[in-house]
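# this one's structure only:
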């Protein structure tokens, strides 16, 4: 018989709530929260280590075999579950897991011509989630976050990415570290910027390539522009001169995919 929790004063529930809110606690404890059956399934497939899985029997949809989980499984009341989850469509499951070190050295490529997305200093969880969804859809070889301003295990990123935080190969680093890494692996840097740039439609992306995108407000730092193999832009025909970063990335990524399919 599983232990049942019905009080918000339970130490584990208090810890879980703090993990959701406090980036510093996520970093010091090495733990984070996963909400939802799909997200939990992706995390398990990516071999994330689970600490606890909390199940609400009144809501739980049996898409996961609880007996097969190599961690503590607890039951919680519906009242507690509704207090600690952000969405109603979670399938009655929430979990605490160990985070991973998202270092450049851990990246592994299964192809000689990897296609990579680099995002410099993204801050909004919604934008990061959209970038991860696009990268998953295109099956990119890696997503690298330069100078991250937001903890990637932020619950809002996991939610907005619909779990693709776990399906992508992800690393973080400083701009200098990432440029050195890309050059060491002979990966051409295509920096998306307006200054001194050419149309992305004029370039070939069939070799090892990394698209580098910045924020809408600040764009890319000079370091990326000076170290790029090519600076590219997406021609605009209206009055605005920029797109949402996830939209820009998607246009570039799927042009590269099109070229690779036809090469």
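Arrived safely, thanks for sending. Computed from a predicted structure; not experimentally measured. Numbering: from 1, shown residues only.
# from here on, just use CA atoms for contacts and neighbour counts.
Fine.
# pretty sure residue 91 contacts residue 36?
Yes: because the distance of 6.0 Å satisfies C-alpha atoms under 8 Å, residue 91 is recorded as touching residue 36.
# where exactly do the strands run in the chain?
4-5, 31-35, 50-55, 72-76, 93-98, 115-120, 142-146, 170-173, 188-192, 198-199, 209-213, 230-233 (DSSP state E).
# in the fourth one, what counts as buried?
Right, the one you point to is strand 72-76. For strand 72-76, the neighbour count (16 or more other C-alpha atoms under 10 Å) marks 73-76 as buried.
# just give me how far it sits from the chain centre.
Relative to its chain's centre, strand 72-76 lies at 27 Å (C-alpha atoms, centre = their mean, to the nearest Å).
# and the strands of the chain as TSV, adding distance to residue 250?
Below are the strands of the chain laid out as TSV (distance: least, C-alpha to C-alpha, whole Å):
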stretch	distance to residue 250
strand 4-5	44
strand 31-35	26
strand 50-55	32
strand 72-76	39
strand 93-98	30
strand 115-120	10
strand 142-146	13
strand 170-173	17
strand 188-192	12
strand 198-199	15
strand 209-213	10
strand 230-233	13
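# tell me the angle the helix of greatest length in the chain makes with strand 188-192.
In the chain, with assignment by DSSP state H, the single longest helix is helix 245-262. Counting by axes from the mean of the first three to the mean of the last three C-alpha atoms, to 10 degrees, helix 245-262 lies at 140 degrees to strand 188-192.
# give me the helices and strands touching helix 245-262, please.
Using 3 or more C-alpha pairs under 8 Å, 6 or more residues apart in numbering; DSSP states H and E, the elements in contact with helix 245-262 are helix 125-138, strand 209-213.
# below is structure B, check it against A:
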């Protein structure tokens, strides 16, 4: 395993990484991954890892040596740095000894592979990194087909979002889309756009979530844009039984996703039982 030692903060590779950390020219051309867990998940998901910066302390661990050897076979450049340089690249108070520069090409809408029935999550202006990361992590757990990001949403590859996803960011297909383009595509695919609204007359648990659906979640304060809300096929509300006036957007997303999963699982099980009964009669 070959690597280059860097001792200067003004090294071109370090300056490039610092620039990527601060502001990327394009959202997915390059981003930083910090920590062995996220890096391992990115590697397993075949994310393109361009450069890895690590300390001698991390290299001296068994897990560190193993991970670096695995990733080095992909052609990534390896650089050993000291803790002072690492602090320039790290976004945490206690750096874990390794930071990588990676890139990820989002898919287009037409490249998505949809299950039957489709289940999509659309993000319309969510601003808090923790909320966005939690929605992505829940989307992964619920088996969502893809996450579609509309203009005005916070950077999905910023460090705080990546950490909040716990690595799920690398498991869920991502699409950047304009609102008009998305709504036309949903109509072509016969996928219903569903928006939660506290003023909606229909209850979430009364809605049919077994059909192809795209849940839309919006800005923490203002919600989904009025234009998109008017174009939605279904408006539902999550019932509130206490004194709370609303729910956090990430919580709302989790409730909606898992209600869809529950309904779809129940329908599938019911179909299996009916099929079994029919076969027994035959």
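Structure's in. What do you need? Predicted model, so just to flag it, every value in this text is computed and none were measured.
# widest-spaced pair of the buried residues of strand 72-76 of structure 1?
73 and 76 (10.0 Å; C-alpha to C-alpha).
# now for those two: what residues contact both?
54-55 (C-alpha atoms under 8 Å, 6 or more residues apart in numbering).
# for the buried residues of strand 72-76 of structure 1, which one is nearest residue 189 of structure 1?
residue 73 (45.7 Å).
# aligned counterpart of that closest one in structure 2, please.
Residue pairing (TM-score structural alignment): residue 73 of structure 1 is matched to residue 78 of structure 2.
# coming back round to it: quick check: the longest helix of structure 1 aligns to which part of structure 2?
Helix 245-262 of structure 1 maps onto residues 249-266 of structure 2, going by TM-score structural alignment.
# what's in contact with the matching stretch?
With contact meaning C-alpha under 8 Å, 6+ apart, stretch 249-266 of structure 2 is reached by 131-132, 134-135, 138-139, 142, 204-205, 208-210, 215, 217-218, 220, 238.
# of the residues you listed, buried ones?
131-132, 134-135, 138-139, 204, 209-210, 215, 217-218, 220, 238.
# looking at these, which two lie furthest apart in space?
Farthest pair in those (C-alpha to C-alpha) is 210 and 220. Separation: 26.9 Å.
# ends of stretch 199-214 of structure 2, what's the gap?
Stretch 199-214 of structure 2 stretches 20 Å from its first residue to its last (C-alpha to C-alpha, to the nearest Å).
# what range in structure 1 does it sit on?
If you align by TM-score structural alignment, stretch 199-214 of structure 2 falls on residues 195-210 of structure 1.
# who touches the matching stretch?
In this structure, residues lying in contact with stretch 195-210 of structure 1 by C-alpha under 8 Å, 6+ apart are 112-118, 182, 186-190, 230-235, 252, 256, 259-260, 263.
# now the buried members of those residues.
For the contacts of stretch 195-210 of structure 1, buried by 16+ other C-alpha under 10 Å: 113-118, 182, 187-190, 230-234, 252, 256.
# can you pull the contacts of the closest residue in space to residue 79 of structure 1 that isn't next to it in sequence?
Excluding the flanking residues, the one nearest residue 79 of structure 1 by C-alpha to C-alpha, 6 or more residues apart in numbering is residue 6, at 7.5 Å. Shown in contact with residue 6 of structure 1 (C-alpha under 8 Å, 6+ apart): 76-77, 79-80.
# if you set the cut-off to 10 Å instead, what comes out?
13, 75-81 (C-alpha atoms under 10 Å, 6 or more residues apart in numbering).
# give me the range in structure 2 that stretch 138-154 of structure 1 lines up against.
Taking TM-score structural alignment, stretch 138-154 of structure 1 hits residues 142-158 over in structure 2.
# quick one: contacts for the closest residue in space to residue 214 of structure 2 that isn't next to it in sequence?
Closest residue to residue 214 of structure 2 apart from its sequence neighbours, by C-alpha to C-alpha, 6+ apart: residue 120 at 4.4 Å. Going by C-alpha under 10 Å, 6+ apart, residue 120 of structure 2 touches 114, 139, 143-148, 191-193, 212-216, 257.
# if we go to 6 Å?
144-146, 214 (C-alpha atoms under 6 Å, 6 or more residues apart in numbering).
# trace it over to structure 1, please.
Aligned partner of residue 120 of structure 2 by TM-score structural alignment: residue 116.
# between the contacts of residue 6 of structure 1, which is closest to residue 103 of structure 1?
Closest approach to residue 103 of structure 1 among the contacts of residue 6 of structure 1 (C-alpha to C-alpha): residue 13, at 30.3 Å.
# what is the neighbour count of the closest one?
20 (other C-alpha atoms under 10 Å).
# now it: how far from residue 124 of structure 1?
For residue 13 of structure 1, the distance to residue 124 of structure 1 - C-alpha to C-alpha - is 27 Å.
# and residue 143 of structure 1, by the same measure?
Computed as C-alpha to C-alpha, the residue 143 of structure 1 to residue 124 of structure 1 distance reads 16 Å.
# neighbour count: the two, which is higher?
residue 143 (24 against 13).
# and that one, what does it touch?
Residue 143 of structure 1 is in contact with 116-118, 170, counting by C-alpha under 6 Å, 6+ apart.
# report the separation between the residue nearest the centre of structure 1 and residue 243 of structure 1.
Against the mean C-alpha coordinate of structure 1, by C-alpha atoms, centre = their mean, the closest residue is residue 165 at 3.6 Å. When distance is defined by C-alpha to C-alpha, residue 165 of structure 1 is 23 Å away from residue 243 of structure 1.
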